[in-house]
Each structure stands twice: as C-alpha cells, then as structure tokens.
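Asker: Can you look at this prediction? I've put the sequence above it.
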Amino acid sequence: MSQHLIWRRDDFLIDTDPDRLDIPLIHSVLTASSWSPGIDLNTVRTAIANSLCFGVYHGSQQIGFARVVTDHATFGYLCDVFMIEDLRGHGLGRWLIESCNQHPTLLKLRRVMLTTSTAPWLYARCGFEAINRGDFVWHISRPDIYTSQGQ
C-alpha cells in the first residue's frame, strides 16, 4: 500500500486517502452532473476503489474531488473532477488539478488524458493540450448507461 499524500493551502487540504472520502457527497454531485447523471452509489464506490483519488477539504468537510484511473506505469485518465458550487472561482479547482499532476504516479506516466465539455480553459492552464485531430481519439460512448440500468 502506498503512502497517502497531502497538499495544504491556507485552510484547505488535498488528501489522497480514500478512507477520508465522503462517498455520499461524491455520489450526490456525480449523479447530478452532466457527465454521469443517475450513476448509482455502488458504481461510485467501485470506481473510487479502483482509482487514485484526490479529496479536497475545508476543515473536516469535503468540498472537491478528482480521480485518476491508471495502470500506475504508463497511462492515466483524469475524471470526475468537481468543486462544490459555493467554492468555485477561488482557484481551488486549478490547485486540485495541479496537485494531481504533481503526484509521483502521474509524473512518471507517458500519457494522462481527460475528456471534458466544461472548463477547458482550466485544463489548458494546467498543462493539458486539446488533441482535436481527425480520427485520432476514438471512444465508445454510453451516455445513458446509468439511467437505463435496472429497467
């Protein structure tokens, strides 16, 4: 088991300890998000258990989150990044992404990717470059998978 890392800024803290995460908060934000509407709690738990996660805290309250799906050797996929609405616009999202990028695991990866339709300016400021080349990135997309399960 690897050691958990902590970054501090003023009264805020970023921690990679998965046991500290507020799973109900993460689930409530993700299920209401544009990228995973209706995601069920067990799927969130499984995703967290199999990812490198970053919680952002103000005191004992979690206020943000990001996770990286990775093989810990060559590739990482940054996803599920959020900051609670009341604390957006204070640079905490940028600090979160920069902290993710400084994690020793991510520093050694050949490629870190993300897909987003929101805040591209944030990711550009943190070193990400848009690919946007024809036939370069491919995917299978199932945007309604969480709303169609259990029917």
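Answerer: Structure's in. What do you need?
Asker: hey, let's count contacts and neighbours off CA atoms from now on
Answerer: OK.
Asker: who's in contact with the residue nearest the centre of the chain?
Answerer: Taking CA atoms, centre = their mean as the criterion, residue 66 is the residue nearest the geometric centre of the chain, at 2.3 Å. By CA atoms under 8 Å, 6 or more residues apart in numbering, the contact set of residue 66 is 53-55, 78-82, 96-97.
Asker: do you know how far it is from residue 125?
Answerer: 17 Å (CA to CA, to the nearest Å).
Asker: repeat for residue 104
Answerer: 20 Å.
Asker: same check, this time on residue 86
Answerer: 22 Å.
Asker: likewise residue 88?
Answerer: 16 Å.
Asker: repeat for residue 69
Answerer: For residue 69 relative to residue 125 (CA to CA), the value is 21 Å.
Asker: More neighbours: those two, which one.
Answerer: residue 69 (18 against 12; other CA atoms under 10 Å).
Asker: isn't there a strand covering the more buried one?
Answerer: Yes - Residue 69: assigned to a strand according to DSSP: H, G, I helix; E, B strand; the rest coil.
Asker: okay but it is in contact with residue 78, surely?
Answerer: Yes - counting by CA atoms under 8 Å, residue 78 is a contact partner of residue 69 at 6.6 Å.
Asker: any chance you could map the helices in this protein?
Answerer: 23-31, 41-49, 92-102, 104-107, 120-125, 145-148 (DSSP state H).
Asker: try this one next to it:
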Amino acid sequence: MEWRKNEYLITDDKSRVQLDVVHRLLAATYWGSRRPREIVDSMVAGSICFSLYCGSRQIGFGRAVTDSATFTWVADIVVEPEFRGAGLGQWIMECLVAHPAIKGTQMVLQIRDAQGLYEKFGFSGNSALMNTNVTGL
C-alpha cells in the first residue's frame, strides 16, 4: 500500500526499505542503538514496515509485528531529526493503525517518551501501552 501527502510518501513495500538508513536512524535512538545491521535486516523481513520518503530519500520508518488477527506490536517509529515536528510520525501511526493487516487487532508498544503522539491513537501509560479502541477481539 502507499499513502501520499504533499511531497511525502509512506509505503509498506519492504523492497523499498533503505536498510542502511533505517539502521542509522535506529542507531540514534535509545531503544535501537545497540542493534547490529544484521538484526535490522532480520526485523524488517519479519515485520510490516512503513517507510517514509521525501522524494527518493527515506526520512522515516515504523513497523508492526502482528498475527493479523488479534495482536500487533508497534515498534521503531522514527523520523529524521530535520523533519520532526511536522506531524510525520503521527502520519506513520495513522497509516499503521489503518493498515488492513493490523486494523482491529489489539495494539501494544513500549516507550519512554512521545506519550502525546501515542495517546492520540488510544494508548495510555508508558510501559506496554495498549490501544483501548480495539474491536472484534
């Protein structure tokens, strides 16, 4: 699937993930700083990925690990520092929660920051956050 907004594009096409970019973005975070490149390759292969582009440049990433029936783990939502504050992380989340393979599952995540972003999607707290707007379980 693809979503467009102005000059930005989000795609779930794993073949378009720029693995070096994702590795670098995650290496700059508190949660992904110790992940070797091989681990990033493996996690991308086993996830539904949401790659954010400005033109041909990948500037963001997010992923979901799911059984597509009852459970989804939301992980690794990250945007290049120079593009933050423009609502792009929120847009990644909007695309993620609306994705047909994920929609309607119970969603969880674990964070230490950005609670305001995730509260907009029904998450609360900061340790194993749970979407309370889930239907069909």
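Answerer: In hand now; what should we look at? Not measured: the values here are computed from a predicted model.
Asker: How alike are these chains, TM-score-wise?
Answerer: After superposition, the two chains reach a TM-score of 0.88 (TM-score structural alignment, normalised by the length of the second structure), with 128 aligned residues with a CA RMSD of 1.4 Å.
Asker: In CSV: the helices of the first structure, plus distance to residue 131 of the first structure.
Answerer: CSV is the format used below for the helices of the first structure (distance: least, CA to CA, whole Å):
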stretch, distance to residue 131 of the first structure
helix 23-31, 26
helix 41-49, 26
helix 92-102, 18
helix 104-107, 19
helix 120-125, 11
helix 145-148, 26
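Asker: Residue 96 of the first structure maps to what in the second structure?
Answerer: Structural alignment places residue 96 of the first structure opposite residue 92 in the second structure (criterion: TM-score structural alignment).
Asker: what residues are up against its match?
Answerer: Taking CA under 8 Å, 6+ apart, one finds 10, 50, 52, 61-62, 77 in contact with residue 92 of the second structure.
Asker: got it, and residue 37 of the first structure?
Answerer: 30-31, 144, 146-147.
Asker: where does the residue nearest to residue 64 of the first structure when sequence neighbours are not counted sit relative to residue 63 of the first structure, distance-wise?
Answerer: Excluding its sequence neighbours, the residue lying closest to residue 64 of the first structure (CA to CA, 6 or more residues apart in numbering) is residue 83, at 4.1 Å. Distance, residue 83 of the first structure to residue 63 of the first structure, using CA to CA: 6 Å.
Asker: who has more neighbours, those two?
Answerer: residue 63 (24 against 19).
Asker: wait, the more buried one sits on residue 56?
Answerer: Yes - judged on CA under 8 Å, residue 63 of the first structure makes contact with residue 56 at a distance of 5.6 Å.
Asker: and for the two, which residues touch both?
Answerer: Joint contacts of residue 63 of the first structure and residue 56 (CA under 8 Å, 6+ apart) do not exist.
Asker: ok, the counterpart of residue 31 of the second structure in the first structure - how many residues close by?
Answerer: Residue correspondence to the first structure (TM-score structural alignment): residue 31 of the second structure is matched to residue 35. Using other CA under 10 Å, residue 35 of the first structure has 17 neighbouring residues.
Asker: Repeat that for residue 40 of the second structure.
Answerer: 16.
Asker: So for the equivalent of it over in the first structure, what's the nearest residue that isn't a sequence neighbour?
Answerer: Alignment note (TM-score structural alignment): residue 40 of the second structure maps to residue 44 of the first structure. Take residue 44 of the first structure and drop its neighbours on the chain: the residue closest to it by CA to CA, 6+ apart is residue 27, 6.3 Å away.
Asker: got the contact list for that neighbour?
Answerer: The neighbours of residue 27 of the first structure, taking CA under 8 Å, 6+ apart as the test, are 39-41, 44.
Asker: any idea which of these is closest to residue 118 of the first structure?
Answerer: residue 39 (18.9 Å; CA to CA).
Asker: Relative to residue 148 of the first structure, how far out is the equivalent of residue 65 of the second structure over in the first structure?
Answerer: Matched to the first structure by TM-score structural alignment, residue 65 of the second structure sits across from residue 69. Taking CA to CA as the measure, residue 69 of the first structure and residue 148 of the first structure are separated by 24 Å.
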